[in-house]
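>>> Here is a sequence with its predicted model. Questions after.
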Amino acid sequence: MKQPVLPDTAHIAHSLSLFRQRAPLVHCMTNDVVQSFTANVLLALQASPAMVIDAEEAAQFSAIADALLINVGTLTRARSEAMLAAVNAANTAGTPWTLDPVAVGALHFRSAFCQQLLALKPAAVRGNASEILALAQQQGGGRGVDTQHPAEAALSAAQQLAQRCATIVVITGEVDYVTDGDRTLCVPGGSPLMTRVVGTGCALSAVVAGFASLPGDRLLHVASACRILSCAGAQAAATAAGPGSFIPAFLDALWQLNAEALA
């Protein structure tokens, strides 16, 4: 496999501009803990969030939306049925969808469900190193939502998973890695404060879903999503006194982000 390289700043700025112009409607079937924060992150980037969870309505809405996020954080049997209905409808309509395999490997039901979802061809998969390793069936999962591995430990598994499923795989950590199995990009930045508030990873998955719907090179668009959030996180951490003030600073940084800041 080729060694990871940094994404081009000019393309990141282009992806952000295109995202704001298109303002994608992102259907987020996400966990109960992060719905409000996820919606606010998408709104700060000028996208349109929606949270439709009834099975019949979710299937209908997936045909309307520009992108679909499947996040299994607070998975139930009923919710899994609604998610499958939404994914099948999205595939029929040509709507790209993204999988966030929260705590996969640590729990049996969600692990089997995520393997079922992988067969339905997500446009992108976003997880921490332990989740990606478990999804690739190479090691066990982490401690709940917490990773037990550094991001680079899952790089080979991510590349193999991306090739096998014809998808983009994102491993998040101190450095994010984004791969299609052939090309691999590394995205530095961010702040440790991003791990001290609930929902930054889940919100990133929603942003990845939106960026995966953009026309052009999907790998570069998804890497741009990672860099945009890491840049906003670093900017917010520079002014925040702690986790409480970090969240509004983070949303403001996303709103104000421009090409100069990305550089």
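Yep, that arrived. These figures come from a predicted structure and were not determined experimentally.

>>> use CA for all of it now, contacts and neighbours both
OK.

>>> What are the boundaries of the strands in the stretch 51-200 of the chain?
Counting by DSSP state E, counting those that start in this stretch, the stretch 51-200 of the chain has strands at residues 67-71, 97-100, 124-128, 168-172, 176-179, 184-187.

>>> before we go on, here's another structure to hold up against the first:
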Amino acid sequence: MAGSNRQAAEVLHNAVIQAHGALQARTPLVQCITNVVSSNYMANILLAAGASPAMVDNTQEAGLFAGVADALLINLGTPTDSQVESMRLAAAAAQQAGKPWVLDPIGAGGLPWRGAIALELLQHRPTTIRGNPSEIKGLSGLGSGARGMDSSDEPESAVPAALELLRHCRTVGASGAVDHLVGHYEERPTLIRVYGGSCLQPRVTATGCALGALVAAYQAVAEPLVATVAAHASFAIAGKLAAERHAAPGSFAVAFIDELYALDEARIQQHLRIDVTSLVSPP
């Protein structure tokens, strides 16, 4: 592994600010095929961040809408047979239309049926795969620690699996106390760590699911690596600031939405903490 790249971190820092401005200016339409637990919170997160959510997940409209939307999220949290068919239709339509889409493979490493669905969806080339470390490892076949919305592994342990998954997508994000993101920077495999957030975020249902949706929103206005960093950075900053004012999950959840809404260039400049490492080989 090569040393940290300070210049690349500065470039990405500025790119995140530009992406945030572009998100506010465009208000991208994000189609979310997601689980029943996350729909309301996810929609509120997207609205607060500056995007427009559309929870279109029926088989009659999912494929058509994916060609209309600016970006697509597919979340495997509580899949039904009908919803899975909508996922297939939407992923195929997004690929055909050249629209960015994000796969959140909840439980894919620990539950065979949804694991098979996730592998099938990979054939439609998601732009980004986002999950907790055990899900990333499970999807790549390097482990079997996935436990639904929870994570039994540290994000750093998922980096080799994330690098393997770059065969199917442009970027991979493993969320945790320090988010670990992989993609290509200047044509080299690169690890970006995003610092911040709060230990309260995992105690609010659907926070991770909503992060996947925000990654999709940023994919509509920025290239994949910048978009993935920008979404994780937005969550890290909002989580840090919300936790400074609230110490319990209920009030934190509301404050977190408020902080996303209030995020601006000055707050990004002040609070964004990332480092960038070029990877010679998987660590």
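Yes, it's here. Quantities reported herein were computed from a predicted structural model and do not represent experimental measurements.

>>> After superposing, what score do the chains get?
The TM-score (TM-score structural alignment, normalised by the length of structure 1) is 0.95; 261 aligned residues with a CA RMSD of 1.5 Å.

>>> follow-up on the earlier one: in CSV, list the strands of the stretch 51-200 of structure 1 along with mean neighbour count and distance to Gln3 of structure 1.
Formatted as CSV, the strands of the stretch 51-200 of structure 1 follow (neighbours: other CA atoms under 10 Å; distance: least, CA to CA, whole Å):
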stretch, mean neighbour count, distance to Gln3 of structure 1
strand 67-71, 29, 29
strand 97-100, 28, 25
strand 124-128, 28, 20
strand 168-172, 29, 15
strand 176-179, 28, 11
strand 184-187, 23, 7
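
>>> closest one to Thr9 of structure 1 among the ones you listed?
Ranking the strands of the stretch 51-200 of structure 1 by proximity to Thr9 of structure 1 (CA to CA) places strand 184-187 first, at 10.8 Å.

>>> For that closest one, give me every contacting residue.
Counting contacts by CA atoms under 8 Å, 6 or more residues apart in numbering, the residues outside strand 184-187 of structure 1 that touch it are 2-7, 159, 175-179, 223, 226-227.

>>> Just the buried ones from those residues?
By neighbour count, with 16 or more other CA atoms under 10 Å, these hold 7, 159, 175-179, 223, 226-227 as buried.

>>> CSV for the residues you listed, including distance to His108 of structure 1?
Shown next, in CSV, are these (distance: CA to CA, whole Å):
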residue, distance to His108 of structure 1
Pro7, 36
Gln159, 24
Val175, 28
Asp176, 27
Tyr177, 26
Val178, 26
Thr179, 27
Ala223, 30
Cys226, 29
Arg227, 32
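
>>> quick one: stretch 16-35 of structure 2 aligns where in structure 1?
When structure 1 is aligned by TM-score structural alignment, the counterpart of stretch 16-35 of structure 2 is residues 12-31.

>>> Which ones among the contacts of strand 184-187 of structure 1 lie within helices?
Residues of the contacts of strand 184-187 of structure 1 located in helices (DSSP state H): 159, 223, 226-227.

>>> With adjacent residues omitted, what lies nearest to Leu12 of structure 2?
What sits nearest to Leu12 of structure 2 in space, not counting adjacent residues and going by CA to CA, 6 or more residues apart in numbering, is Val226, at 6.6 Å.

>>> Also Ala253 of structure 1?
Among residues not flanking Ala253 of structure 1 along the chain, Ala232 sits closest, at 5.1 Å (CA to CA, 6+ apart).

>>> Gln137 of structure 1 pairs with which position in structure 2?
That one, Gln137 of structure 1, aligns with Gly141 by TM-score structural alignment.
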